[in-house]
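# the sequence isn't on hand, but the structure is:
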C-alpha cells in the first residue's frame, strides 16, 4: 500500500509539472522605440515571475518602413501585444485590429537633444537658446517617428526657422538618431529621450523647453486575433503597474498622470 501511494504521489507531481510547463506561453510583442529601453528591463522580470517567454519584434509606430508596427500587422504578422505611440494605436483600434477594451496607458515621452560625445553642449533651456543652437548647427537629424514628425512639421515653424533648417536637417529612418550623431554625420540629434540615452558615443544635452515640447503618450493593446490574450493582458498590467515605474523613469520616460 505504501509503494502504491508513493507511485501515485510521484505521478501527481509529474502531472502537475507537465501541466505547468504546458501553461507557459510565448507572447509575441511588437514594440516601438520610445518604450523599448523600459521594456528591455521589465520584460525579463515578467518572464522570471510568470514562466512565460517573450518573442519581440522592434519597429516604429508609423511610417513607410516595413518594420513599422502597422505595416507588420497589415501583412499578417501575428502579435499578442503592441506597444506604440498612443494616437497610432488609436488608429489601429479604429481599423478594428486592436481590442479597444485592452488599451493601457504606459508612459509619457519627451523630446531631447544629443551631441557627439566630447562636443560642446549648447544651452537649450529657453526657446531662444534652442533656436540659436539650431541656427548655429551645421546639420540636424531627427527621427521618422512621432518626435521627428513634430519637429519637421511644427517645431521649426513655431521657432520661425523652417526655411533655414530645411537644407541642413534630415529625418532618419530605421536606425536611432543618436547613431548618426555618434559617427559625426550630424551635429545635433533630436529624438525621444528614452531613445537617445542608450546610444553609445553621444552625450545627452537636455529636453527641449516645455513651452515648445511635444509629449508623446505610449500605450499598448492586444490585437483582436491574439493567440494568447490572457497572458498578454497580464504583461500589460505589469508594464503599467506602480512597481514598474522606477524602471520606466530610469530610461528617460515620465510616469502617466492619472
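Great, that's in hand. As the structure is a computational prediction, the values presented were derived from the model and not from experiment.

# only C-alpha atoms from now on, for both contacts and neighbour counts.
Fine.

# next, count neighbours for the residue lying closest to residue 207 once chain neighbours are set aside.
Leaving aside its chain neighbours, residue 207 sits nearest to residue 112 (3.9 Å; criterion: C-alpha to C-alpha, 6 or more residues apart in numbering). Neighbour count for residue 112, taken as other C-alpha atoms under 10 Å: 24.

# and if you look at the one 10 residues further on?
Using other C-alpha under 10 Å, residue 122 has 19 other residues around it.

# I figured it was touching residue 134, is that so?
No - Residue 122 lies out of contact with residue 134 (C-alpha atoms under 8 Å); the separation is 9.5 Å.

# mind listing what residue 25 touches?
51, 52, 53, 228, 231 (C-alpha atoms under 8 Å, 6 or more residues apart in numbering).

# putting a second one here so we can go through both:
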C-alpha cells in the first residue's frame, strides 16, 4: 500500500492547494485502497474519489468511453492494453503488486483435487 500512497502523491505533485484525485480501481483492492485514500486525504487535504469496478470488463468499458482518471489500478493485461493504445503515460506506469488465489477448506472436509484445471 505504500506504493499506492506514493502513486497518489505523484498524482498531485507540485500542487500547492487541495485538488481532487480520481482513481479507477478493481474492486479487489477496495479495503486497502479506501484506507490509503483516507490517510492521504488527511495528510494532504486533497480529495480522493475512488471508483471501484467488479471486473476488468467493466473497467475496460468505462475507459473505452473516456472515463477520466488520475490514477488507474488494474490487472497487468488491462494496463498493458491501455499502454498499447496510448491511453497511459509509459513513464508513469508501474507494477505495484500481484494478486494470488487461495483455497480454504473446512477442517472436516476432504482436500479438493486441484492438480489440474479440469478437476
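On my side now, so go ahead. As the structure is a prediction and not an experimental result, all values here were calculated from the model.

# drop the TM-score for these two in here.
The TM-score (TM-score structural alignment, normalised by the length of structure 2) is 0.73; 103 aligned residues with a C-alpha RMSD of 2.3 Å.

# related to what we said a few turns ago, the counterpart of the residue nearest to residue 207 of structure 1 in structure 2: what secondary structure?
Using TM-score structural alignment, the equivalent of residue 112 of structure 1 in structure 2 is residue 102. Per DSSP: H, G, I helix; E, B strand; the rest coil, the secondary structure class of residue 102 of structure 2 is coil.

# and residue 102 of structure 2, how close does it get to residue 114 of structure 2?
From residue 102 of structure 2 over to residue 114 of structure 2 the distance is 11 Å, taken as C-alpha to C-alpha, to the nearest Å.

# go on, residue 5 of structure 2?
From residue 5 of structure 2 over to residue 114 of structure 2 (counting by C-alpha to C-alpha), the distance is 36 Å.

# sticking with the aligned residue in structure 2 for residue 96 of structure 1, tell me its helix or strand.
Using TM-score structural alignment as the criterion, the counterpart of residue 96 of structure 1 in structure 2 is residue 86. Counting by DSSP states H and E, no helix or strand carries residue 86 of structure 2.

# could you do residue 78 of structure 2 as well?
helix 76-84.

# mind listing what's buried in that helix?
Neighbour counts over helix 76-84 of structure 2 (16 or more other C-alpha atoms under 10 Å) mark 78, 79, 80, 82 as buried.

# I figured the last one was touching residue 88, is that so?
Yes - between residue 82 of structure 2 and residue 88 there is a contact under C-alpha under 8 Å: 5.9 Å.

# okay, now residue 21 of structure 2: neighbour count?
With other C-alpha under 10 Å as criterion, residue 21 of structure 2 counts 19.

# SS state for it?
Per three-state DSSP, residue 21 of structure 2 ends up strand.

# mind checking the SS state of residue 83 of structure 1?
Going by three-state DSSP: residue 83 of structure 1 is strand.

# let me redo that: residue 61 of structure 1
coil.

# surely it is in contact with residue 88?
Yes - between residue 61 of structure 1 and residue 88 there is a contact at 6.3 Å, judged by C-alpha under 8 Å.

# for structure 2, which helix is longest?
Across structure 2, the helix with the greatest residue count (assigned by DSSP state H) is helix 30-44.

# who are the packing partners of it?
Under the contact criterion of 3 or more C-alpha pairs under 8 Å, 6 or more residues apart in numbering; DSSP states H and E, helix 30-44 of structure 2 touches helix 2-11, strand 47-53.

# sounds good, over and out.
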